[in-house]
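[1] This is a predicted model, with the sequence first.
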Amino acid sequence: MAKLTTTLCLILALVGMPSAFAQSDSVESTDAAASDDASESATTTQQDDEPTLDVNVGGSISFNTLFRNYGADTPFEEGADRVLSDGAFTFDTFRINANGSYGDLTFSTEYAIYPDAFGGLFIHHGWVGYAFSDAAEVQVGVSQSPFGIQPFASSSWFFNNTYYVGLEDQYNSGVKALFSPGNWDIQTAYYMNPAGTDFFGTTTADRYSYDVVPGADNLRNTVQEHQGNLKIARTFVHGDDASTKVGVSGQIGQLTNQGNQDFETPEDPAAGNTDWHGAYAVHVQQQLGGFEAKLQFAQQNMNPPVADGESTDFVTMGAYGGTYRVASDIDVYSTSLSYTIPVDIGPISAIAPHYDYSQVVKDVDGWNDNVSHILGFTTAAGPLFAYTDLIISKGHPFNQPFDETFGGVMAQQADNEWRTAFNINIGLYF
């Protein structure tokens, strides 16, 4: 059978040889063309599959005009009152930012320039991420901590008191994971340390968001480290223009006494000691057409590792190059109401009236609450945004004189006086 098969093959080959050669030339030519097409197709496919770098660069510059008169009797405040009683127009901040992607890699960063009196230069945020899908991403770097209503629990330029105790628009350094299956918003993070830490690990108050930092008098040497966050929220859609987002947040971390950074002073006897801090919040966001309501309750507990005999009733927090004391155990109530009204008045496209209310209640008898009422509106005109705000408050850090009362503004809040200020912030965003 094998011999028969071999013989038939030889006969067919001999009979068909001329045609075979002709076909061979044709096939070779066809194969060459097919090979070229395949090579071009492969190159095109490879080019199509190659990710491209997509970068968007932007920024903002803003200015403030502030009117207030505290009647304080310190030389600094007397001078400030003379200037600010009639309003003062001054530079607020310049920011440059970039965000984009390279395939599944994502990134976002922003650097801020403030006046020297407010800390000067520091990073706002900066992270690199990987998107596993449209519903899952991991970010490494300085990112917004997953806690409470985001991006802001307030609507005004002054912010609510939640920000000034480190529980709103907070940024830290570490790893964050975000999951958004369906209508869920699930975020978890581990932060090794806050954003305002220099190369040698020394924590300073030159930063955007408030954290526990060493005190200006070098008597409080406590810093935040090794913090874990978890936020779970779900959005309930009630129609085309109505929704409710309900969520809970929690964080827990370590407070470390890093010892004196000034080697000319004696070492803190509690140097190296650690303890813990924690906070939780429940929050609701309601949207109905142009109306938005943001409601939040938070509780924060700090346990500073200090030397024997020192008070644990407060910690020192800082940002913008300055520090003040914050009560260790607090309840924080925050409310923000706003309504966006589309308009067509020259370049103005929208006006959004808003009202922010917040209150900080301390656990120490005799320490006064911090209370603020902020009434104003935001105006949008193309790339221009203007915040116009009237604040009436007791113990709001940005509506408090820089006198002997400021150091305890979020702790004892000793003077407990109502103060009023009017501010207009005009920003160009590009």
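    Alright, I've got the coordinates. Numbers count the residues shown, from 1 in each chain.

[2] From now on I want contacts and neighbour counts done on CA atoms only, so please keep to that.
    Fine.

[3] First-to-last residue distance for stretch 285-295?
    The first and final residues of stretch 285-295 sit 6 Å from each other (CA to CA, to the nearest Å).

[4] ok, structure two:
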Amino acid sequence: MARLHLLIRPEHILFPALLALSSTALAVPVTDNLDVGGAIRARFDHDPDRDIDKAGFDTLMLRATYTSDTWIGAARYRFYGKHYPYQYTDRIGDVAFAEYAWVGYRFDADRQVQVGLNQIPFGLQPFFGSTFFETLGNVVGLEDVSAVGAKYIHQQDDWNLQLGVYGRPAWPGRGTSNGSTYSTVVTSADDYVPEGTRNRERQIVVGRLARSLQLGDWKSEVGVSALTSRLENKDTGNDGRRNAYALHYLGQNGPWGVQLQGGRQQMSPRNPGSDEVVTFGGYDGTFNVASRGNLYVGDLSYSFPGTFADGWISGVKVYGNYSRFDKSASGFDTSERFILGTSFSVRSFYIAVEWLNGRNDPYIGGSSYTDSLAQGGTDHWENQLYANVGYYF
């Protein structure tokens, strides 16, 4: 009842707005090939250890999609601000950035090229698991990352090849930090980051090769990915490198799903001080990441077939996801994240409820934001409850 009372307080008006939208807002088919739409989302954060009990606006997203036999394209832009965790800003839109924006050409049903801000083809796609909050792969700059360049996709029978060549990471958006992008990318540190670095990433080359196959009762995909790029240090004027590679497995057996991935990120920056960290940023913040480390991800899910409550509820899924970043530098504590959650749709609303657990995790439980992924933070498990409710139109 305390939670219900919180949601209907006057300052938390998002649910009435969502309900009003649900009867009026629809994707707009501008032509047979073009439609525009978006989403409005609310978020809920409950962490009694830090006296956090927040409910309010999360995101406004606007999108456009174009599809034809030859030409394709997509763009989505996100707006944040005013509400937790951006309560330090005055207005919605004070934090805003593009998620993706690209145009493409289909040579045929099996071959296409995308040019612009598009997702790099690395590891499990499009995410490293079933979670809404995503894994530690996201905060070390490998999961759900878009960059500016060209990507070629070729499907040949059971084989899928993707090659990407990118000039730079995502364009900066609007915010109060140097980390003003949707993707977590190499970024110059803000003043509040101790021993932060000033690198920028250029000449990014990514490749991913995957094969679909049947392993017993499991419809499976196995694949390998690799990334290399140049790190330009703004202080020394010298160039280092970023290399990463991964092996992944994706399996589906009826309602059961398994996703596994193991890989390594190896950066050799040319910092004026220590080369053991590189500063990354995104979502209006910057923080240090260990230059060298192994990333492991495991995800188990179960999707309930059919609908419930006379068709109101559909797509019910439960899942558990564990990710781990083992750092190579001496004295750097391991970072871990464990998420138990469920996602489902209630008519036009998509809902995710997750119990977040993290150790040396910059986003969970109040560990050190700037150093958890480098030297480490509190080095003990923290947890909180998170939920997101979105109306997609």
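    Received it, and whenever you're ready, just let me know what you need. Bear in mind the structure is a predicted one, so any value in this text is a computation, not a measurement.

[5] tell me, what residue is most central in structure 2?
    Centroid-nearest residue in structure 2, with CA atoms, centre = their mean: Asp144, separated by 4.3 Å.

[6] pretty sure it is in a strand, no?
    No: checked against DSSP: H, G, I helix; E, B strand; the rest coil, Asp144 of structure 2 lies outside a strand; its state is coil.

[7] what residue of structure 1 takes the place of it?
    Asp144 of structure 2 is assigned Asp169 in structure 1 as its aligned equivalent, the criterion being TM-score structural alignment.

[8] who's in contact with that match?
    When contacts are counted by CA atoms under 8 Å, 6 or more residues apart in numbering, Asp169 of structure 1 touches Gln144, Ser145, Gln150, Pro151, Phe152, Tyr163, Ser209.

[9] What ranges does the stretch 251-393 of structure 2 have for its strands?
    256-268, 277-281, 286-290, 292-303, 307-308, 313-327, 335-346, 349-359, 382-392 (DSSP state E, counting those that start in this stretch).

[10] and the longest strand that structure 1 contains, how far from the chain's centre?
    The strand spanning the most residues in structure 1, taking DSSP state E as the definition, is strand 222-239. Centroid displacement of strand 222-239 of structure 1 relative to its chain, using CA atoms, centre = their mean, to the nearest Å, is 12 Å.

[11] Which is the succeeding secondary structure element to it?
    Using DSSP states H and E, the helix or strand that follows strand 222-239 of structure 1 towards the C-terminus is strand 242-257.

[12] Remind me what that following strand packs against, helices and strands.
    strand 222-239, strand 274-288 (3 or more CA pairs under 8 Å, 6 or more residues apart in numbering; DSSP states H and E).

[13] Report the buried residues of the first one.
    So the one you mean is strand 222-239 of structure 1. Neighbour counts using 16 or more other CA atoms under 10 Å place 222-235 of strand 222-239 of structure 1 among the buried residues.

[14] on that earlier part again, now intersect the contacts of Asp169 of structure 1 with the strands, please.
    Secondary structure assignment (DSSP E) places Gln144 from the contacts of Asp169 of structure 1 within strands.

[15] quick check, nearest of the contacts of Asp169 of structure 1 to His283 of structure 1?
    Gln150 (10.2 Å; CA to CA).

[16] Now do that closest one against Gln285 of structure 1, distance only.
    Remark: distance between Gln150 of structure 1 and Gln285 of structure 1 (CA to CA) = 10 Å.

[17] residue in structure 1 matching Glu232 of structure 2?
    The pairwise alignment with structure 1 assigns Glu232 of structure 2 to Thr256, based on TM-score structural alignment.

[18] Do I have it right that its match meets Pro305?
    Yes: taking contact to mean CA atoms under 8 Å, the distance of 6.8 Å between Thr256 of structure 1 and Pro305 places them in contact.

[19] Quickly list what's touching both of these two.
    Where contact means CA under 8 Å, 6+ apart, the residues bridging Thr256 of structure 1 and Pro305 through contact with each are Thr222, Asn273, Thr274, Asp275.

[20] separation between the closest residue to Ala298 of structure 1 other than its chain neighbours and Gln251 of structure 1?
    Take Ala298 of structure 1 and drop its neighbours on the chain: the residue closest to it by CA to CA, 6 or more residues apart in numbering is Ala281, 4.1 Å away. From Ala281 of structure 1 over to Gln251 of structure 1 the distance is 9 Å, taken as CA to CA.
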